[in-house]
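Undergrad: Following is a predicted model, sequence given first.
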Amino acid sequence: MPANPAVEHTHVPARGSLRSRGAATVSGLTLRQISAVLPPERAWGLWASRQIIARIMDAFGPSLAGTRVDPVDVTLPDGRRVKGEWVYGNGVEGSTDRAVYFLHGSGFALCSPRTHRRLTAWLSRLTGLPVFVVDYRLAPRHRFPAASIDVRAGWDYLQGECGLAPENMVIAGDSAGGHLAVDLLLQHDVAHPAGLALFSPLIDLTFGLSRSREELRRDPAIRAADAAKLIGLYCGDHDLADPRLTLDVAGGRVMPPTLIQAGGGEMLVTDARRLAADVTAAGGDCDLEVWPDQVHVFQALPRLAPDAVPAMRRVAGFIADAWRVTGERAAG
């Protein structure tokens, strides 16, 4: 047994809200069927998938009222390019010595800082902190390890160009962004942030865990086989046994304090549980929250899933606690 077993919190509701359950049912009848017939390997299929996701995020995401966005496109001294945007939620000031580094999901192929802007603006407003979202290159034009390279460049930009100390940052991410975050923090020359907050992280790129989950409950948004095709655009013919793709979390570095949230209705809940177990097996502290009946990255869709509101408050509380603990350690 690990010294610090993962804690799966019981304070989450015993069942998802009626609206959330209804949304999952509708998604299973629509989005799941659409994703099955859109071929990601075809340009038109990928374009259509990107449009559908963008419209869902806009239609059901939180308000952007009062949000300010500052685009970033810089070249680091070593020649690496960093693109992205600083997002300031309503009432958040432009300068601070603390920040959140957000890695968006997309299956490495679909989304962008723009699609996730409502979520990152909400995160900024709840935490009172600016959020930097890196615009990493997408598949299939840019295959592995392009996204990982860009994520590392973004981290180095925050420290070198912005002067932010690692302990004054928290990394957050969803879906494939969770994979990129964990990959970054497993690198031995990367100084760790104060904490790590992940929404529905994708960890098993073979989708073996997801397929086993499908035998018990269907994901309302996508089939494991269809999701695997999307990931294939990024991995290509590369061996998935590569340690940057199949991440050895249990045998790797101790992760910073970690919060993982996943929806009970999605297939990646198995990835969340595996990651939580591996983080604790390596000696880290991890809180796991499985929100019943929720869809993939429900936190981005509060107009569809009202349970996103208490979930995001939990994330903001976790980030505040991470810095409190860091401050106490520095003072002691």
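TA: Now that the structure is in, tell me what you want to look at.
Undergrad: Please make it C-alpha for all contacts and neighbour counts, starting now.
TA: Fine.
Undergrad: all helices for the stretch 201-332 of the chain, in order.
TA: Here the stretch 201-332 of the chain has its helices, by DSSP state H, counting those that start in this stretch, at 208-214, 224-235, 269-281, 308-331.
Undergrad: quick one: which of those is nearest residue 32?
TA: With CA to CA as the measure, helix 224-235 is the member of the helices of the stretch 201-332 of the chain nearest residue 32 (9.6 Å).
Undergrad: Run through who's touching that closest one.
TA: Under the contact criterion CA atoms under 8 Å, 6 or more residues apart in numbering, helix 224-235 has outside partners 35-36, 40-41, 107-109, 138-140, 142-144, 205-207, 210-211, 214, 267.
Undergrad: Buried among the residues you listed? Need that as a selection in ChimeraX.
TA: Buried residues among the contacts of helix 224-235 (16 or more other CA atoms under 10 Å), as a ChimeraX selection:
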select :35,40,107,108,109,138,139,140,142,143,144,205,206,207,210,211,214,267
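Undergrad: What count of nearby residues applies to residue 21?
TA: Here the number of neighbours of residue 21 (other CA atoms under 10 Å) works out to 19.
Undergrad: need the contact list for it.
TA: Residue 21 makes contact with 293-294 under the criterion CA under 8 Å, 6+ apart.
Undergrad: hmm, try it at 10 Å
TA: 15, 27, 265, 292-295, 304-305 (CA atoms under 10 Å, 6 or more residues apart in numbering).
Undergrad: How about residue 188?
TA: Contacts of residue 188 (CA under 10 Å, 6+ apart): 252-253.
Undergrad: Over to it. Which of the three states is it?
TA: When classified by DSSP: H, G, I helix; E, B strand; the rest coil, residue 188 comes out as coil.
Undergrad: Look up how far residue 164 lies from it.
TA: Using CA to CA, to the nearest Å, one gets 19 Å for the distance from residue 188 to residue 164.
Undergrad: can you put the helices of the stretch 201-332 of the chain in JSON lines and add distance to residue 179?
TA: Putting the helices of the stretch 201-332 of the chain into JSON lines (distance: least, CA to CA, whole Å) gives the following:
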{"stretch": "helix 208-214", "distance to residue 179": "15"}
{"stretch": "helix 224-235", "distance to residue 179": "12"}
{"stretch": "helix 269-281", "distance to residue 179": "10"}
{"stretch": "helix 308-331", "distance to residue 179": "18"}
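Undergrad: Use this one as the comparison:
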Amino acid sequence: MAAALTSAFVRPIASAIPANRAGIVFSRGFISGSLWLASPPLKGSRVEPGVRGEWVCGPGVTDGDAVILYVHGSGYALCSPRTHRGLTTRVSAGTGLPVFACEYRLAPRHRFPDAADDVRAAYDRLVEQGHERILVAGDSAGGHLAVDLAAQLIREHKAPPAALALFSPLFDVTFSLAAERERMRPDPMISAAAAARLVGLYTVDADLASTRLRFAFDDIKGFPPTLIQAGGLEMLAADAIELARALRRAGADCELDVVPGQMHVFQALTRFVPEARPAMDRACRFLTENLPAIERAA
């Protein structure tokens, strides 16, 4: 029912919005209101400002040496840590860990690689603050940024996150995979062409063959354990499947969870989608199970 209503009312609006300044302003307000309606922050959560982001602790969660870096999505152009508190408070509550939600610079004012550089800066700050056990979670374009972060660190021979949980991650920034899947079944939320126009505001001057945009893991060894979740109805299910294949070919431990009948980032639709909560539970369990134990001095 949720998918049918979204297809009837949201997709026509999302596909018709122009990728210009007025369209971006409208989209930011529309998505912000929709996310707060569909998945409000958990009551009893604590939110505090941080450097280029915010700290989020779910009910009863206290600070510790382990932390989750959360990277929000929405096409590199639309959302913020504030819009994603429904997700970040639930990630924190489900893992029992504090979450730092990164606030990266948005398109169209800022273009590749600004967002990716901001995510890397956020990770480096967590390390500098003494956090030795870092997990990463992200959705949509945030999933793409999370993969880029881990690959960067490995190529530089630095410690990557302990594990990644990705919700409907973007893999192919050209949207060729999405368009092919869309020919079989339209995405309930948005068309591949409209999504490509939005992401194109970020990648407009970039070489799409760059290893930071078009991922190839041939030179990557030791990629962190990764859980990928996607909805069976969304066009980015194709991206999720192909990303999982690419990581597995590189020898990574990657779990793929495509939930039938679900939409893009359905984990953020807790008021309307019963499958959202168990999927989030699985993701949180995956993260905590891959959190390394504290090393004690002899």
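TA: Okay, I see it. Please read these numbers as outputs of a predicted model, since none were measured by experiment.
Undergrad: Report the TM-score for the pair.
TA: For this chain pair, the superposition-based TM-score is 0.95 by TM-score structural alignment, normalised by the length of the second structure; 294 aligned residues with a CA RMSD of 1.6 Å.
Undergrad: circling back to that earlier point, what's the closest of the contacts of residue 21 of the first structure to residue 58 of the first structure?
TA: residue 304 (11.3 Å).
Undergrad: Just give me the match in the second structure for the closest one.
TA: Correspondence of residue 304 of the first structure to the second structure, assessed by TM-score structural alignment: residue 272.
Undergrad: Count the residues that sit near its match.
TA: Number of residues near residue 272 of the second structure (other CA under 10 Å) recorded here: 15.
Undergrad: so it touches residue 40, yeah?
TA: No - counting by CA atoms under 10 Å, residue 272 of the second structure stays clear of residue 40, with 11.8 Å between them.
Undergrad: quick one on the thing from earlier: taking the contacts of residue 21 of the first structure, tell me the two that lie furthest apart.
TA: The distance between the two most remote of the contacts of residue 21 of the first structure (CA to CA) is 17.9 Å, for 15 and 27.
Undergrad: Strands along the first structure, start to end?
TA: Here the first structure has its strands, by DSSP state E, at 7-8, 68-75, 81-88, 99-103, 131-134, 169-174, 195-199, 258-263, 286-291.
Undergrad: Let me have those strands in a markdown table, extended by mean neighbour count and distance to residue 152 of the first structure.
TA: Listed next are these as a markdown table, based on neighbours: other CA atoms under 10 Å; distance: least, CA to CA, whole Å:
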| stretch | mean neighbour count | distance to residue 152 of the first structure |
| --- | --- | --- |
| strand 7-8 | 16 | 29 |
| strand 68-75 | 14 | 13 |
| strand 81-88 | 22 | 10 |
| strand 99-103 | 26 | 11 |
| strand 131-134 | 28 | 10 |
| strand 169-174 | 26 | 12 |
| strand 195-199 | 27 | 15 |
| strand 258-263 | 26 | 19 |
| strand 286-291 | 23 | 23 |
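Undergrad: could you pull out the helices for the stretch 1-150 of the second structure?
TA: Taking DSSP H, counting those that start in this stretch, the helices of the stretch 1-150 of the second structure run over residues 2-5, 11-16, 21-38, 85-95, 114-128, 141-155.
Undergrad: In TSV, list those along with distance to residue 55 of the second structure.
TA: Putting the helices of the stretch 1-150 of the second structure into TSV (distance: least, CA to CA, whole Å) gives the following:
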stretch	distance to residue 55 of the second structure
helix 2-5	31
helix 11-16	31
helix 21-38	18
helix 85-95	9
helix 114-128	11
helix 141-155	17
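Undergrad: Select, out of those helices, the one closest to residue 285 of the second structure.
TA: Each of the helices of the stretch 1-150 of the second structure was scored for nearness to residue 285 of the second structure using CA to CA, and the closest is helix 85-95 (6.9 Å).
Undergrad: can you pull the buried residues of that closest one?
TA: Buried, per 16+ other CA under 10 Å, within helix 85-95 of the second structure: 85-95.
Undergrad: now that helix: which residue numbers in the first structure?
TA: Alignment of helix 85-95 of the second structure against the first structure: residues 117-127, by TM-score structural alignment.
Undergrad: quick one: the matching stretch to the second structure mean distance?
TA: Following the fit onto the second structure, the mean deviation recorded for stretch 117-127 of the first structure is 0.8 Å by mean CA distance after the TM-score superposition for the first structure.
Undergrad: Now restrict the contacts of residue 21 of the first structure to buried residues only.
TA: 27, 265, 292-295, 304-305.
Undergrad: Would you mind reformatting the buried residues of helix 85-95 of the second structure (as a markdown table) and adding columns for distance to residue 31 of the second structure while you're at it?
TA: As requested, the buried residues of helix 85-95 of the second structure are exported to a markdown table (distance: CA to CA, whole Å):
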| residue | distance to residue 31 of the second structure |
| --- | --- |
| 85 | 13 |
| 86 | 13 |
| 87 | 14 |
| 88 | 16 |
| 89 | 18 |
| 90 | 19 |
| 91 | 20 |
| 92 | 22 |
| 93 | 23 |
| 94 | 24 |
| 95 | 26 |
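Undergrad: now the match of helix 85-95 of the second structure: how far from the chain's centre is it?
TA: Remark: stretch 117-127 of the first structure is offset 14 Å from the chain centroid, using CA atoms, centre = their mean, to the nearest Å.
Undergrad: Of the helices of the stretch 1-150 of the second structure, flag the one that's most buried.
TA: Counting by mean count of other CA atoms under 10 Å, helix 85-95 has the highest mean neighbour count of the helices of the stretch 1-150 of the second structure, with a mean of 25.
Undergrad: Check which helices and strands that one sits against.
TA: helix 21-38, strand 46-50, strand 53-57, strand 66-71, strand 99-102, strand 133-139, helix 276-289 (3 or more CA pairs under 10 Å, 6 or more residues apart in numbering; DSSP states H and E).
Undergrad: Serialize those to CSV and add fields for distance to residue 121 of the second structure.
TA: Formatted as CSV, these follow (distance: least, CA to CA, whole Å):
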stretch, distance to residue 121 of the second structure
helix 21-38, 24
strand 46-50, 13
strand 53-57, 11
strand 66-71, 11
strand 99-102, 9
strand 133-139, 14
helix 276-289, 22
